[in-house]
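J.: this one's structure only:
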């Protein structure tokens, strides 16, 4: 079963259970996937669905920070619920050691020599780490490895 199919099944389950909160969040995921499929005129595979979900989680984290700063506990809780629900569809997160090993492998793969090659390394890592690591943290690790700071 593909990730997209699993999400559709979870929508049906939430409908049957009359779980409005969960159903609403699942419909947001479905709508984002459908929107990308329509925009790009393709059927998304699991990797593309993971990137959509990853982007949605990032949006939720940004919203949580802004709502917390504004003192809106109700909205923080709603966004946190959605972020947790979205995270359940991502593959297991990698440890720092696993990420470091993949970074070393990617640097060797593109024969990166310095900070100027960071874009090449990140392009390789994006496909390998999508949904399995925080790409901002990965970027910092790559920059440190390549001597960029």
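T.: Sure, I can see it. If you're wondering where the values come from, they're calculated on a predicted model, not measured in any experiment. Numbering: from 1, shown residues only.

J.: hey, let's count contacts and neighbours off CA atoms from now on
T.: Noted.

J.: now do stretch 7-19: distance to the chain's middle.
T.: 22 Å (CA atoms, centre = their mean, to the nearest Å).

J.: which other residues reach that stretch?
T.: Stretch 7-19 has contacts (CA atoms under 8 Å, 6 or more residues apart in numbering) with 20, 22, 23, 26, 27, 29, 30.

J.: quick one: neighbours of the third one, just the number.
T.: By other CA atoms under 10 Å, 19 other residues sit near residue 23.

J.: need the three-state assignment for it.
T.: Taking DSSP: H, G, I helix; E, B strand; the rest coil as the rule, one finds residue 23 in the helix state.

J.: now swap in residue 18 and tell me
T.: Assignment for residue 18 (three-state DSSP): coil.

J.: that one: neighbour count?
T.: Neighbours of residue 18 under the rule other CA under 10 Å: 11.

J.: second structure follows, compare the two:
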């Protein structure tokens, strides 16, 4: 089942169950996907859909940090709910152990030996873990392995 079909089914279910918050997040995701399709002028591939979902999730996580700093608990709760709904559509996240293994393999592949090779390693590793790991965690693990 494609992502759009899942979103449509879940949207119908959220309407039936009167889950307003979930419904608004699903509509927002559908809108973002449709806007991206229009921008690219074609139907989105799974990879492109994942990029849009990742972008939306990252925006929510950034907002969450800002709201927590500002002490806006009302908005923190709302954004946490949105993140929970968005994570339902993301692929299963890799564990830290799995990520460390991928980082080590990628460092060996590109022949990196110092922090100066950080860009090469990150460029090679991010397509492998796209949507399955947070970029800042990957960055931290790569730095640890290169030091």
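T.: Looks like it arrived, so ask away. As the structure is a computational prediction, the values presented were derived from the model and not from experiment.

J.: that older thread, could I have the buried ones of the contacts of stretch 7-19 of structure 1 as ChimeraX selection syntax?
T.: To isolate the buried ones among these in ChimeraX, judged by 16 or more other CA atoms under 10 Å, type:
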select :22,23,26,29,30
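
J.: of the contacts of stretch 7-19 of structure 1, which is the nearest to residue 137 of structure 1?
T.: The shortest approach to residue 137 of structure 1 among these belongs to residue 29, at 24.7 Å (CA to CA).

J.: correct me, but that closest one touches residue 53?
T.: Yes - shown here, residue 29 of structure 1 and residue 53 form a contact pair, counting by CA atoms under 8 Å, at 7.1 Å.

J.: longest single helix anywhere in structure 2?
T.: With secondary structure taken from DSSP state H, structure 2 has its longest helix at helix 46-70.

J.: helix or strand right after that helix?
T.: On the C-terminal side of helix 46-70 of structure 2, the closest following helix or strand by DSSP states H and E is helix 73-87.

J.: now for the next helix or strand after that next one, which elements pack on it?
T.: Sequence order places helix 96-110 as the next helix or strand after helix 73-87 of structure 2, per DSSP H and E. Using 3 or more CA pairs under 8 Å, 6 or more residues apart in numbering; DSSP states H and E, the elements in contact with helix 96-110 of structure 2 are helix 118-129, helix 135-146.

J.: ok, residues contacting the first one?
T.: Spelled out, it's helix 118-129 of structure 2. Taking CA under 8 Å, 6+ apart as the rule, helix 118-129 of structure 2 contacts 102, 103, 106, 107, 110, 112, 135, 139, 142, 143, 146.

J.: secondary structure class for the closest residue to residue 54 of structure 2 other than its chain neighbours?
T.: Once flanking residues are discounted, residue 54 of structure 2 sits nearest to residue 131: 6.0 Å by CA to CA, 6 or more residues apart in numbering. Per three-state DSSP, the local secondary structure of residue 131 of structure 2 is coil.

J.: and the residue nearest to residue 141 of structure 1 when sequence neighbours are not counted, how many neighbours?
T.: Nearest residue to residue 141 of structure 1, sequence neighbours excluded (CA to CA, 6+ apart): residue 100, at 7.7 Å. Residues near residue 100 of structure 1, counting by other CA under 10 Å, number 16.

J.: so residue 100 of structure 2 sits against residue 141, correct?
T.: Yes - in this structure, residue 100 of structure 2 is within contact of residue 141 by CA under 8 Å, at 6.6 Å.
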